[in-house]
Structures are given as structure tokens and as C-alpha cells.
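Generate coordinates for the sequence data below:
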Amino acid sequence: MTKARILLVEDDQGLVELLTFHFEREEFELDTTPDGDEALLIARESPPDVVILDWMIEGTSGIEVCRRLRRLPETANVPIIMLTARGEEADRIRGLETGADDYVTKPFSPRELIARVGAVLRRVRPALAGEQLAYADIEMDLVGHKVKRGGESVQLGPTEFRLLRHFLEHPGRVFSRERLLDSVWGHDSDIELRTVDVHIRRLRKAVNIGGRADIIRTVRSAGYALDSEGAV
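Prediction:
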């Protein structure tokens, strides 16, 4: 099962090395940067599964990075864990009100942070919890390679199955065509971007059976998302 990819925004190099060791030992993928502006670029170009964000960093402050990530369609639903020496209640409240999902105060144990990451991932990425994926009225059996919507069987081709699985693992997240090519077809794929649109249309036709609401949302100039709230 694919492990989550984490973006660690931290300017304490010793802490970065410590966390890199512990997260990679747990088979997480880890991108790191000490700079808030670079973090925004990385997150926008290739949205991570979780952002661990220090409050006091180089460039744009952590709290402002959090605010901007929440405004970007690509990262609006990415879990953010604030990591900081600020322990005052007012600071914690400010971080949470800005959009952070959790708050860890230094000093802390790497095991605690890994546990916090696991907790937020289980809420937003059900693939980490077992062999069944579900969102709204869609159910996917990863072992039996079966899909149902509203209890009715949905017939999907292999590519549409992988595409839907990716969406189910990241419900609500907006993915660009480029990111979908990397994630579903693979980094070495020579497939054109418009091929993504073709398979999205096929997936829509299959899952919107019986006149059901379109659960795949198109975000202009951004990409696609699995979003029941946007269904019409």
C-alpha cells in the first residue's frame, strides 16, 4: 500500500534530519524545505498528503503559509500540522483558526508526531486503514476489484479503476492533469494531457449511472476532484 507523502517545512536542520530518519523508517515519502515561499511552490506544483509546518521559518511565515495553502484549490483540503515552540493558548488558537488541523508544541517525540500524522491521514485518506475505500455513496473493494455506487455495480476499465482509486484515497482534493498523469499512469508515461480528460469522461459516464449526480468536480484552470458537495 502506498505510503503518504509529507512536506516538512522546518529550518532547524538537526530536527529535519531527525524527522527524516524516523519518517523514512516508517516508509513515508518526505520533502523538506526551510523556506515558506518555496513550500508554497512545492505544495502547489505537487500537493502533498500532509504538511508539517513550523511557525517560525525563513521567508513567508508559517502562519501565512497555512493561510495561503487553505486558499489554493490544490491544497485547500491538505491536512496541516503546525510545529512550533509557541505554546501559548492564544497562539494555538490562532494556528487552528488559520486552518491548521493539529498543533504540536516543541519539544516533542518523533513517535508522537508520526502518530498525529497517522491520525489526520486516517480521516482524509481511508486507503491507509484497510482494503475498502468509500466516499459518499461510492464503495471500492480493492481485493475483489469491484466498485458500487448506491449499492449498484459499476463497470470500470483498468485505467478508470486506478483513477477512481486515486480520487477515493484523496476525497475533496483537486488534482491537475499533470499530477494525475504522474500518480495514475506513472512518472515515465508519454501519454498526452488530453488523455486524462478522455478517461475522466469515461469514469463520469460509468459512476453517474441511473442519472445520479456528477460526483467528479471540474475546477477551471486547476483540474479535477471527487466532491459530493459539488455534485449537481
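
switch to C-alpha atoms for all contacts and neighbour counts from now on
Noted.

quick one: secondary structure of Arg194?
Using DSSP: H, G, I helix; E, B strand; the rest coil, the structure places Arg194 in helix.

So what's the residue count around it?
Arg194 is flanked by 10 other residues according to other C-alpha atoms under 10 Å.

Kindly report the same for Arg179.
Using other C-alpha under 10 Å: Arg179 sits among 17 other residues.

what does Arg44 give?
Count around Arg44 with other C-alpha under 10 Å applied: 16.

cool, Glu89 as well?
9.

for the one 4 residues further on, same thing?
Ile93: 12 surrounding residues under other C-alpha under 10 Å.

The structure of the following sequence is requested for comparison with the preceding one:
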Amino acid sequence: MNDTNLQGQKLGKKGRITRERIVVAARELIEDPDCEFSLSAVARHTGLRMSSIYTYFSDLPDLFLAVLEPVAEEAEEAYLHLLRTRWDDDAIDSCSTELVSAFHDYWERHSRLLHLRNRLADQHEKRVLLQRIAMARVIVRLLGWQMGGEPETVTGSPYDLASVLYTGLERVVTIATDIELKSHYPADIKPRFEGATLRQQSRLLALAIRDERAADSR
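All right, here's what the predicted structure looks like:
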């Protein structure tokens, strides 16, 4: 968290409380489907003047990234740690299932925030796009390493495949956690996005890791 305001002044206790108050209000607005997320809405929600908001945040993406920061940090405990130990060959299936489940649960907890991040990134909001890429690179690097890639170079077939796998995983999970989309699922496909696609994603991940390890050993 920044310990200065946009004028470069070090935040005292009051300043830290005010900044946190703004961040909490922004998170509450994002989580409420009936509320608008804008700087003016945050000002109304907190009872602060717009000038006070601009003391701490230059614009809406700047505030959004402050809201996202602790959620991004949570990724390590939520699912990344599962990849930091190389999986035994006979545990690939169970470890893949555990990873996909943990990744889904993380998205489920922070659904509105992460979906908004992706929308802003898709709109080419550069700072948010770079944050999304940074988060993706960590898991791609670890997936590539699981498949036998060299962590020093982060290039080659394992990392190319890891990028494809992560793209598929994120897409499946974003669909499965899209609250508005869920409400419109036809009855015949609803079970598919309540678990079946996640199970198949786990299976695909395990097959890819096993195949890439086998190719690497030949």
C-alpha cells in the first residue's frame, strides 16, 4: 500500500484511514450489482469531496488497482502455492484437480472484482491489462516448470503449452463464475458449468503435463 498521497506527502494516521475508507467503499460498490462504480459514486458513498478522492487516486483505474492489490496477493495462498512443489507422476491427476478447484474457488470469492478487471483489460486500460498479464505470467511460469521447462529461460514447448492451458483454464472459470450469465443458463447445460467443465479442465491439464513430461524425457 502507498504511504504517500499524490502530492508525495507522507500519510499520517488520518490520511491512511481516509485512503482505506475510499478503497473499502470502492470494493463495496464493485460487489453490489445495483451500484455504479465511479469516482463520483465513491465520493457519495464515503461522504467525501471529489478533491479528497483525487488526493489519493489519480483516476478510476488507479483506485481499482488499489482495491485489486490485496486480492492479487491472496493468489499465492489460494492456489499458486500448489504449483511450487513439483508434482509426483502418480499424483498429477489429483494435483490438477486440486489446482483447478482452488483456482475456481478464488474466482468465486472475488467474482465481480476479477470480472471487472478482465473487462477493463479487454478495453485496453493499460495499467489493468499489465496487472492481468503479470498475474497470468506467474501461473504460466509454474505450469511450464511442472511440465519440465527450464525456469531460468521460461521459453520453449512447456511454456507455450502452459500459456494455452492457462488461457483455457481462465476462460472456463470466468464462465463458471459469471453471476449474470449463470442466471441465463439453459437447464440442459447448467450442470456443465456447475462442475463438468471444471472436471474436464482438470483432466486436460493432467493429460498435458503427463504428455509434455514424457516428450521431455525422450
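
What TM-score do the two superposed chains give?
Once superposed, chain against chain, the TM-score is 0.31 (TM-score structural alignment, normalised by the length of the second structure); 105 aligned residues with a C-alpha RMSD of 5.1 Å.

now Ile216 of the first structure: how far from Ile200 of the first structure?
Counting by C-alpha to C-alpha, to the nearest Å, the gap from Ile216 of the first structure to Ile200 of the first structure is 8 Å.

next one: Val65 of the first structure
Distance, Val65 of the first structure to Ile200 of the first structure, using C-alpha to C-alpha: 32 Å.

Looking at those two, which is more packed in?
The neighbour count for Val65 of the first structure versus Ile200, taken as other C-alpha under 10 Å, is higher for Val65 (23 against 19).

Quick check: closest non-adjacent residue to that one.
Gly36 (6.2 Å; C-alpha to C-alpha, 6 or more residues apart in numbering).

Would you mind measuring from the one you found to Leu15 of the first structure?
From Gly36 of the first structure to Leu15 of the first structure the distance is 17 Å (C-alpha to C-alpha).

Compare neighbour counts for these two and give me the winner.
Gly36 (26 against 12).

Show me where the second structure has its helices.
13-31, 39-46, 50-56, 60-78, 92-109, 111-122, 126-146, 157-176, 179-182, 196-217 (DSSP state H).

in the last one, what counts as buried?
Same thing as helix 196-217 of the second structure. Along helix 196-217 of the second structure, these residues count as buried under the neighbour rule (16 or more other C-alpha atoms under 10 Å): 197-199, 201-206, 208-210, 212-213.

Name the nearest of these relative to Ala66 of the second structure.
Set against Ala66 of the second structure, the nearest of these by C-alpha to C-alpha is Leu198 (30.2 Å).

In contact with that closest one: list those residues for me.
By C-alpha atoms under 8 Å, 6 or more residues apart in numbering, Leu198 of the second structure lies in contact with Val100, Ser101, Val172, Val173.

you'd agree the last one is up against Trp107?
Yes. Counting by C-alpha atoms under 8 Å, Val173 of the second structure does reach Trp107; the two are 7.2 Å apart.

nearest residue to Glu178 of the first structure other than its sequence neighbours?
That would be Leu193: by C-alpha to C-alpha, 6+ apart, it lies 6.9 Å from Glu178 of the first structure.

So which other helices or strands are in contact with the strand or helix carrying Leu163 of the first structure?
Per DSSP states H and E, Leu163 of the first structure falls inside helix 158-169. Judged by 3 or more C-alpha pairs under 8 Å, 6 or more residues apart in numbering; DSSP states H and E, helix 158-169 of the first structure is in contact with strand 132-135, helix 193-207, strand 223-226.

That helix vs helix 193-207, what angle?
Orientation note: helix 158-169 of the first structure sits at an angle of 80 degrees relative to helix 193-207 (axes from the mean of the first three to the mean of the last three C-alpha atoms, to 10 degrees).

Buried residues, whatever helix or strand comes next after helix 158-169 of the first structure. List them.
Next helix or strand after helix 158-169 of the first structure toward the C-terminus (DSSP H and E): helix 177-180. Within helix 177-180 of the first structure, the residues that qualify as buried are Arg177, Arg179, Leu180, counting by 16+ other C-alpha under 10 Å.

Same question for stretch 60-78 of the second structure.
Leu60, Pro61, Leu63, Phe64, Leu65, Ala66, Val67, Leu68, Val71, Ala72, Ala75, Ala78.

which of those lies closest to Asp93 of the second structure?
Ala78 (19.0 Å).

how close does that closest one get to Ala102 of the second structure?
6 Å.

Check Ala206 of the second structure too.
Taking C-alpha to C-alpha, one finds Ala206 of the second structure at 15 Å from Ala102 of the second structure.

just Ile209 of the second structure next, same as before
Applying C-alpha to C-alpha to Ile209 of the second structure and Ala102 of the second structure gives a distance of 18 Å.

Look up how far Arg21 of the second structure lies from Trp107 of the second structure.
Counting by C-alpha to C-alpha, the gap from Trp107 of the second structure to Arg21 of the second structure is 24 Å.

the more surrounded of the two?
Trp107 (22 against 16).

from memory the more buried one sits against Leu116, does it?
No. Look at Trp107 of the second structure against Leu116 with C-alpha under 8 Å: they stay out of range, at 11.8 Å.

Near the closest residue to Asp31 of the first structure other than its chain neighbours, how many other residues are there?
What sits nearest to Asp31 of the first structure in space, not counting adjacent residues and going by C-alpha to C-alpha, 6+ apart, is Leu7, at 4.8 Å. Leu7 of the first structure has 23 neighbours, counted by other C-alpha under 10 Å.

check which helix or strand covers Leu7 of the first structure.
Applying DSSP H and E, one finds Leu7 of the first structure within strand 5-9.

Show me what the very next helix or strand once past that strand is packed against.
Downstream of strand 5-9 of the first structure, the first helix or strand assigned by DSSP H and E is helix 13-25. Contacts defined by 3+ C-alpha pairs under 8 Å, 6+ apart place helix 13-25 of the first structure against strand 29-33, helix 110-124.
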